[in-house]
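Visitor: Structure of the sequence below:
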Amino acid sequence: MKASRAPLHSPALYSKMATVDFDSSVDPEMDLTSDEELEREAEGFKEQGNAYYVNKDYAEAFNFYTKAIDLCPKNASYYGNRAATLMMLSRYREALEDSQQAVRLDDTFMKLKTAESILEYERMAEISFEKRDFRMVLFCMDRALESASAGHRFKVLKAECLALLGRYPEAQSVASDILRMDSTNGDALYVRGLCLYYEDCIDKAVQFFIQALRMAPDHEKARLACRNAKALKAKKDEGNKAFKEGSYEEAYDLYSEALTIDPNNIKTNAKLYCNRATVGSKLNKLEQAVEDCTKAIKLDESYIKAYLRRAQCYMDKQQYEEAVRDYEKVYQTEKTKEHKNLLKNAQLELKKSKRKDYYKVLGVDKNATEDEIKKAYRKRALMHHPDRHSGASAEVQKEEEKKFKEVGEAFTVLSDPKKKSRYDSGHDLEDDDMNMDFDANNIFKAFFGAPGGFSFEGNSSSGPGNFFFQFG
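Guide: Next up, the predicted model:
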């Protein structure tokens, strides 16, 4: 009689099958009765196996299907049911053996195809994992789990790949599902730790790695991850300590060493790059600091602290357009009063940088005193006065006349406390109610005194160098 079949879900290897020997001397009529009794008993074992299978107690289901096979080794459905159970127990190659035996007994048995396809997905996943093509591994595991929904091995590999792709909540969810059914599963504990490790929760991650190693002392991945986690935290803490103590060169080197420990830990490495950038700015390595911030942002595009640090470096380098761009990004993400003020200040500095730099025109710094501004004007005005260059080419005369006017304009603003204050605060003086109309020659005469107070002497043919000043 044909036995009903429990559902089959995925592949593996089962080597030996028990057989029952019959004594040929037994009376045929009695033998028939014994066969019927054996079939009834085997069917009972199969039904018990089905019940355990439905309740997901696959170990007991396996035991009862095996008892059924021992009694009736020619029944294809018993092998098929046991193959399904073996797949749920992640014993895929044994499951494939049982499926193949079922086909030998009944060539219409179709569960072999499922077993073979799962083995193929497993093979593809192994190759893809070696190539770090984690998305392909996920695809293979999802296909395999469609047939072997309880396959912990497939679930663990899926969770690990989700973690390696940065999809930590999904990875945690899959690992937690496994641990609810088997709290001692070392692979699932390892994945939980891996997620925490990659989220820069290193202390908690180490606890999970240690727990995984207690459950599976030979778990090499957990051992390596635990070692990396401890080394990374130790080196990062050393760098932080050196920075707080003002040992910037030492801190820079320690952060650099930490960055070599585990290139896969994106979030922690982003913080290390940002920390090193902070040290770099203290050491006046502004270009290097900008590069480190950029590397941090490349690893974690949502890392606000790295944008802020890079923006400050740009401000220090007087690259105001770049600073404004970074502050805009920050303010769009976090609309705080502090970020708004930083953006406004950068925009103001950008605006100021595009105006004439009157301090540069006079050759003084922004903290110059009134006397220093006057001395600077006197020097530059005499240097660029048109009379001094009367013998030069028309092009040179035009250029010097322009500079002479700029010197007068700069002096007009910086010598007037009100105008200077508004200029320093970034206001456009042309938009103010202050009169910016001036005559450079009048300023020059007013500064040096009445006509005759000085004179340029010489002639145009003798060149611009032949002159002298007379002061009254």
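Visitor: CA atoms for contacts and neighbours, from now on please.
Guide: Noted.
Visitor: Please spell out which residues along stretch 339-354 are buried.
Guide: Across stretch 339-354, burial judged by 16 or more other C-alpha atoms under 10 Å covers H339, K340, L342, L343, N345, A346, Q347, L348, E349, L350, K352.
Visitor: can you pull the contacts of the second one?
Guide: The neighbours of K340, taking C-alpha atoms under 8 Å, 6 or more residues apart in numbering as the test, are Y331.
Visitor: That one: which element?
Guide: helix 337-353 (DSSP states H and E).
Visitor: Can you give the distance of that helix from its chain's centre?
Guide: 28 Å (C-alpha atoms, centre = their mean, to the nearest Å).
Visitor: and what of stretch 119-131?
Guide: 26 Å.
Visitor: Second input sequence below; structure requested for side-by-side comparison:
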Amino acid sequence: MSSESPADAAKERGNTLFKAGKYRDAVQAYTEAIAQDETGAPLLLLNRAAAYLALSDYRSGVSDCRLAIQKQGSEPTAKAFTRLAKCYIGLGELSLAAEAARSASSATNATPAEQTQAADVGNQVRDIEKHLASFHNYMQEKNWTLASIALDQAQRTAKLTEISSPASWKLMRATLQLQRGNISQAHSIAMDMYRSDPNSTDALLLGARVMLANNDVQKAVTQAQAALRNDPDRVDVKQFLRKCKTLASLKEAANAAFKQNHTEEALAKYAELLQLADQDAARDGDPKRFKAVIYSNRAILESKMGDYNASIADCTTALELDPGYTKPLRTRARAYLSNEAYEDAVRDFKKALEESVGTPDADSLRRELRQAELDLKRSKKKDYYKILNVSKTATESEIKKAFRKESLKHHPDKGGDEEKFKLCSEAYGVLSDPQKRRRYDSGVDDMDEMDMSGGMGGMGGMYGGMGGMGGVNLADLFGPGFANFDMGPGSGGTRFSTGGPSFHFG
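Guide: Now for the predicted structure:
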């Protein structure tokens, strides 16, 4: 018959389960042993603390270590303090971990091996503190890459995984991801924290920050309200909730002012929104997607005001904040088009179309891209609309009036530029003819074949007979002085007579 006590049997079972990696079962076995053996409780508590460490249940480990130290009386062991230090590292309580490591090193009953282990843990704590200090410095410098490396180094030094890291470190990681615009990663961390502790105010607040970063202000308000109900005394939660409510009302007011054509009011509110969104960004994370929408909305307003350079700048900022956002691409393309930066417009329309395949916007984007490509093609040729200083939607009457004005201004008999006068005549010859104008507007490649093969005298009937230009009588345009229209002999050129000095097209 075995003389082994129930407590000893439970302890041995716990040791066997621990070695097998069955830590939860080991915790249960050690608990049975502790209940049956008061005198052996300190050692059993430290064994159970080791199992809690393996399960990343650091708070329970701290509780067991502190109780074991208490039960050890006036001479607690170095082993107890070293294990306590490790549990504090897991909780991110580095000052308490350093204190426990010092107590382990100074324990009078410590063996050389235990003193070495205590010194190693103390060095580990100092290294972690150094890496976390680097993390905060890099965050202030907005060097997200080095900040991430520093946090990784702290995690490796602590011998922790992302899942087993302290909640405070997870918040650091999530804030870093928000600063980098990695909203899905930050959301994943928030969900992990919430699953670990559904009553965690930190997890609820982090979720609210993720919602704001994702441009869902109303959900951010709701989530922050839940966090405040969970802990009504949290000052940072109150501040964030107030910020989100103000952002929501400001955004609504700015968009309403835009729709009502109160442009100055809308611009002022958009600027106020962006300033407020940047407040406490180091703590709350940079709400890049939210800001991208505000920049995009303001860019549309600026284009409407004709300030295309400002619109382009705001669209560029929006795209830097949220590269996958299509709307500012389209707005910028239109602004480039208005600025006659046709190659830039074509590039943006193409990219917007690539990102909009299968969406309701795809067809309209194709049409706008086609028009931009035509404008680019036309820009490489003569721009007849610009020559006559009319818009592309000018009526026949407006074109006729513009031709009269520009031709008189550049008429050589009036001291004008003969080449510009010829260009005005050429432009009018195309734009005054509906068929030629349609072909010109469509950007067909055979522009040079539009009845131009006969030189100046054969410009599609531009000088179509005595007194005519493009089918319009010169006397109607310039008065009876232009009725004396002389084509000149042979190929000697075309001559106009206005009763004053005559000029000759070479």
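Visitor: average offset between the helix holding K340 of the first structure and the second structure?
Guide: For helix 337-353 of the first structure, the mean deviation from the second structure after alignment is 1.4 Å (mean C-alpha distance after the TM-score superposition for the first structure).
Visitor: Where in the second structure does that helix align, residue-wise?
Guide: Counting by TM-score structural alignment, helix 337-353 of the first structure pairs with residues 363-379 of the second structure.
Visitor: Only the buried residues of stretch 426-435 of the second structure, if you could.
Guide: Buried residues in stretch 426-435 of the second structure (16+ other C-alpha under 10 Å): E426, A427, Y428, G429, V430, L431, S432, D433.
Visitor: If you could redo that for stretch 281-288 of the second structure, that was the one I meant.
Guide: A282, D284, G285, D286, P287, K288.
Visitor: any chance of these in TSV, plus secondary structure and distance to G467 of the second structure?
Guide: Putting these into TSV (DSSP: H, G, I helix; E, B strand; the rest coil; distance: C-alpha to C-alpha, whole Å) gives the following:
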residue	secondary structure	distance to G467 of the second structure
A282	helix	77
D284	helix	77
G285	coil	75
D286	coil	71
P287	coil	69
K288	helix	66
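Visitor: Between those residues, which sits nearest G40 of the second structure?
Guide: Distance to G40 of the second structure across these (C-alpha to C-alpha) is lowest for D284, with 48.7 Å.
Visitor: In the second structure, what range does stretch 236-251 of the first structure match?
Guide: So stretch 236-251 of the first structure sits over residues 251-266 in the second structure, by TM-score structural alignment.
Visitor: ok now the matching stretch, how far from the chain's centre?
Guide: 24 Å.
Visitor: ok so, going back, reformat the buried residues of stretch 281-288 of the second structure as CSV; add distance to L45 of the second structure.
Guide: Rendered in CSV, the data for these read as follows (distance: C-alpha to C-alpha, whole Å):
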residue, distance to L45 of the second structure
A282, 42
D284, 40
G285, 41
D286, 45
P287, 47
K288, 49
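Visitor: nearest to Q223 of the second structure, of those residues?
Guide: D284 (13.9 Å).
Visitor: ok, now how distant is the residue lying closest to the closest one once chain neighbours are set aside from F290 of the second structure?
Guide: Leaving out its chain neighbours, the residue that sits closest to D284 of the second structure by C-alpha to C-alpha, 6 or more residues apart in numbering is R209, at 6.2 Å. Distance, R209 of the second structure to F290 of the second structure, by C-alpha to C-alpha, to the nearest Å: 11 Å.
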